[in-house]
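> dropping a prediction and its sequence here:
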Amino acid sequence: MSKKIPLTLACGDYEIIRPLKDGTVKPDGIDLTVLTAMDSTTRHWRFLRNRDFDMAETSASSYVVARDSGYEINALPVFLHRRFRHGFVFINTSKGITKPSDLIGKKVGIKSFLVTAGHWMRGILEHEYGVPHKSIEWFAELDEDVDFTPPADLKINRLPHDKSVEQMLAEGEIDALIHSSLIKPIVNKDPRVARLFLDYKAEEKAYFAKTSIFPIMHVLGIKNEVLEAHPWVAINMFHAFNEAKAITMKRMENPRIVPLAWYREAWEEQEELLGSDPWEYGLSERNRHTMETLAGYSYEQGLVKRPWPVDELFVELGQGRKRGVEFRI
């Protein structure tokens, strides 16, 4: 009987990994345990700090800082979570904030400074709207996934355990908040809180049209010791992730599986705006540009000691020209 190596994968409970989780897709040579019952911030901490998993979906911005700090990890160019971020900038409605430049000199909450959602939005605000990240006083609720020394002129306040950035925004203790998720005051329609970008989808579409960036939130981290002991795991897992996504996307084309009236129209709009595979893995020209931008923000914001080329951030997956495409006996 052939022997497979046991590996753990921690990731979100996404449709695009469902065939891996239910065993429809079996990575060649690997006995995979998939763990999905934890939130993102817990998973990132447990992988980066505790080293609990062999592989894990982890914060892209925290990963860049971890590599710069010498953590014994690498990553596969598998991007399980992407999201445009203009719709996750929230304001207190009593503060007179009507446009991005009004954030200059304001108090802005974040979950933590390395959260990728905030990292992207800081860069976007600076480059697209003229709001320097150092012109803002930041209030972080959580400890960082990875310790770093902020530049001396970067204003970051770490909140005590009993403080919540969502509550502080609603009560006016801070002026604005950049979050990774929909916050409770928005869900509950609290009149004290609103979005900065009222037509955020239009802003996001314009941003993509200009930059071709569909922001990558997470990369697929893998321990160096796994790669050293079994270097073939990287390519085999990459193939498995691609196979799982292909199966899922084929299934998701069918509007009958989703209880939404205009689901198929939304699917077709996405394809028209973002292309046939906006969730593509690998270092395509577009993915390379996106990761170069994110890593560039890390250096620009003083989070890493040197610029990180994209090729240094990901495992080499080359199999030779025209190999690995068509299987023949």
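In hand now; what should we look at? Numbering: from 1, shown residues only.
> for the rest of this, base every contact and every neighbour count on C-alpha atoms.
Noted.
> buried ones in stretch 303-312, by neighbour count?
303-304, 308, 310 (16 or more other CA atoms under 10 Å).
> columns distance to residue 119 on top of those, output as JSON lines?
As requested, those are arranged in JSON lines below (distance: CA to CA, whole Å):
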{"residue": "303", "distance to residue 119": "10"}
{"residue": "304", "distance to residue 119": "13"}
{"residue": "308", "distance to residue 119": "16"}
{"residue": "310", "distance to residue 119": "17"}
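> can you give me the strands for the stretch 51-200 of the chain?
For the stretch 51-200 of the chain, the strands defined by DSSP state E, counting those that start in this stretch cover 55-59, 73-76, 89-92, 107-110, 137-140, 156-158, 176-178, 193-195.
> so residue 121 sits against residue 87, correct?
No. Counting by CA atoms under 8 Å, residue 121 stays clear of residue 87, with 10.1 Å between them.
> tabulate the strands of the stretch 51-200 of the chain (TSV), appending mean neighbour count and distance to residue 18.
Below are the strands of the stretch 51-200 of the chain laid out as TSV (neighbours: other CA atoms under 10 Å; distance: least, CA to CA, whole Å):
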stretch	mean neighbour count	distance to residue 18
strand 55-59	27	14
strand 73-76	23	19
strand 89-92	26	31
strand 107-110	26	31
strand 137-140	21	34
strand 156-158	17	37
strand 176-178	29	30
strand 193-195	21	33
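> and here is the other one:
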Amino acid sequence: MNMQNGVLHLSAALKRYPHTEGLIDGKITVPGVVLDCQVVEPIHRAFAPMARTQAYDVSEMAIVTFLQAKAYGKPLIMLPSVLAARLQQGCIVYNKRRGPLGVIDLPGARVGVRAYTQTTGMWVRAILDGTYGVPSDKIEWITFEGGHLEEYRDPAFVQRAPAGKEMLQMLLDGELDAAIFGNDLPSHEDIAPLIPDPAAADQLWYGQHGFYPTNHVAVMRSDIAQAHPAAVQSVYTLLQRGKDAAADPVAVRKRVPDGMDAMRAALDMIISHCERQQLLPRKISVDEVFADSLAFLGAQMR
């Protein structure tokens, strides 16, 4: 953060999406506040520095990372704005050359995931549990890195892969039965979705729940919010205007909504499954999550 000619400049880590392009390129502005955007690829590399040391003034952050940061008392507030969301059932895959594998075969199976705390992994486990009746602790989870919060410790049913191992190669070599990938979903002739016709399964899930699973939200340093309360509204307005400027704003807001009311159902489910999957050190309520930004945004959050 710095002040230049009466304008507050805030450092920001954002991924380039159709609804953030205008912010990153400086084409969408508000008086008095400028986001000095840094594009971090992959964006998850921004999450640990933001959660641990508040390395940016404003940042995109995985929702599970934020909930853990909240539980551990990190000085961050979540703005009521979803930045990334997707339907998830195509994210769990297996090696079809090693024979058929279905959800029914997952209890006792070795399933890879980048980190147990990864939000995509949380959502896939939530769907396996809630839709298919396979709870997380019945699977042997193999991870390749730790969580973004140093205080967190994985449950006993989670193991770390040997040093130097890569998830895709372990899956191809038969050292894993299945694996969960996010934005890095591999395109390989031997790799197939574990859930048959995941697109149809996702549409059925969406029809039942009415929202896209939230992956990333926007967060802000608490000290910046307290020192410059008007900046919270300004940053929120920038995020909203970015969505309005997208080629199809209606479709964008359907996938990545703004506002407490639009986000509540997804957040309630996320918190419930985070508790069930042993991702949180204490109970958190939806109202607690929204309380900090509500103090700055008031009715604008609805």
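Received the coordinates, thanks. Please read these numbers as outputs of a predicted model, since none were measured by experiment.
> save the strands of the stretch 51-200 of structure 1 as a markdown table, and put in distance to residue 218 of structure 1 too.
Output for the strands of the stretch 51-200 of structure 1, formatted as a markdown table (distance: least, CA to CA, whole Å):
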| stretch | distance to residue 218 of structure 1 |
| --- | --- |
| strand 55-59 | 5 |
| strand 73-76 | 10 |
| strand 89-92 | 19 |
| strand 107-110 | 18 |
| strand 137-140 | 20 |
| strand 156-158 | 23 |
| strand 176-178 | 17 |
| strand 193-195 | 24 |
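> can you tell which of those strands is closest to residue 315 of structure 1?
Residue 315 of structure 1 lies closest to strand 73-76 among those, at 5.7 Å (CA to CA).
> for that closest one, name the packing helices and strands.
Applying 3 or more CA pairs under 8 Å, 6 or more residues apart in numbering; DSSP states H and E, we find strand 73-76 of structure 1 packed against strand 218-223.
> now the strand it packs on on structure 2. Mean distance?
Average distance, strand 218-223 of structure 1 versus aligned residues of structure 2 after superposition (mean CA distance after the TM-score superposition for structure 1): 1.0 Å.
> that strand corresponds to what range in structure 2?
Under TM-score structural alignment, strand 218-223 of structure 1 corresponds to residues 216-221 of structure 2.
> so residue 248 of structure 1 touches residue 14, yeah?
No. Proximity of residue 248 of structure 1 to residue 14 does not meet the contact threshold set by CA under 8 Å, at 9.9 Å.
> more crowded one of those two?
residue 248 (17 against 12; other CA atoms under 10 Å).
> can you list the buried residues in the helix or strand that one falls within?
Assessed by DSSP states H and E, residue 248 of structure 1 sits inside helix 233-252. Neighbour counts using 16+ other CA under 10 Å place 233-248, 252 of helix 233-252 of structure 1 among the buried residues.
> try stretch 255-265 of structure 2
For stretch 255-265 of structure 2, by 16+ other CA under 10 Å, it's 255-260, 262-263.
> filter those down to the ones in helices?
Residues of these located in helices (DSSP state H): 255, 260, 262-263.
> pull the most distant pair out of the residues you listed.
Pairwise over those, using CA to CA, the maximum falls at 255 and 260, 14.7 Å.
> for the aligned partner of residue 242 of structure 2 in structure 1, give me its contacts.
Under the alignment (TM-score structural alignment), residue 242 of structure 2 pairs with residue 244 in structure 1. Residues in contact with residue 244 of structure 1 (CA atoms under 8 Å, 6 or more residues apart in numbering) are 16-20, 25.
> counterpart of residue 127 of structure 1 in structure 2?
By TM-score structural alignment, residue 127 of structure 1 lines up with residue 130.
> so who does residue 249 of structure 2 touch?
Contacts of residue 249 of structure 2 by CA under 8 Å, 6+ apart are residue 243.
> look up how far residue 19 of structure 2 lies from it.
8 Å (CA to CA, to the nearest Å).
> find residues that contact each of the two.
With CA under 8 Å, 6+ apart as the test, residue 249 of structure 2 and residue 19 both reach residue 243.
> related to what we said a few turns ago, burial check on the match of residue 127 of structure 1, number of neighbours?
Residue 130 of structure 2: 12 neighbours (other CA under 10 Å).
> what do you get for residue 317 of structure 1?
15.
> who's in contact with residue 83 of structure 2?
60, 215-218, 256.
> quick check: the aligned residue for residue 29 of structure 2 in structure 1?
Under TM-score structural alignment, residue 29 of structure 2 pairs with residue 26 in structure 1.
> pretty sure that match sits against residue 18.
No. Under the criterion of CA under 8 Å, residue 26 of structure 1 is not in contact with residue 18, lying 11.5 Å apart.
> the most centrally placed residue in structure 1 and residue 291 of structure 1: what is the separation?
Nearest to the mean C-alpha position of structure 1, by CA atoms, centre = their mean, lies residue 217 at 1.2 Å. For residue 217 of structure 1, the distance to residue 291 of structure 1 equals 10 Å [CA to CA].
> ditto for residue 134 of structure 1
Taken as CA to CA, the span from residue 134 of structure 1 to residue 291 of structure 1 is 22 Å.
> so which of those two has more stuff around it?
Neighbour tally, residue 134 of structure 1 and residue 291, criterion other CA under 10 Å: the higher count belongs to residue 291, 24 against 17.
> tell me the secondary structure at the more buried one.
Following DSSP: H, G, I helix; E, B strand; the rest coil, residue 291 of structure 1 is assigned to helix.
> that one corresponds to which position in structure 2?
By TM-score structural alignment, residue 291 of structure 1 lines up with residue 267.
> OK, contacts around the nearest residue in space to its match that is not next to it in sequence?
Excluding the flanking residues, the one nearest residue 267 of structure 2 by CA to CA, 6 or more residues apart in numbering is residue 286, at 6.6 Å. Residues near residue 286 of structure 2 by CA under 8 Å, 6+ apart: 264, 267-268, 271.
> repeat for residue 193 of structure 1
90-93, 169-170, 185-186.
> just send the contacts of residue 286 of structure 2 back as TSV, with distance to residue 105 of structure 2 too.
TSV is the format used below for the contacts of residue 286 of structure 2 (distance: CA to CA, whole Å):
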residue	distance to residue 105 of structure 2
264	33
267	29
268	29
271	27
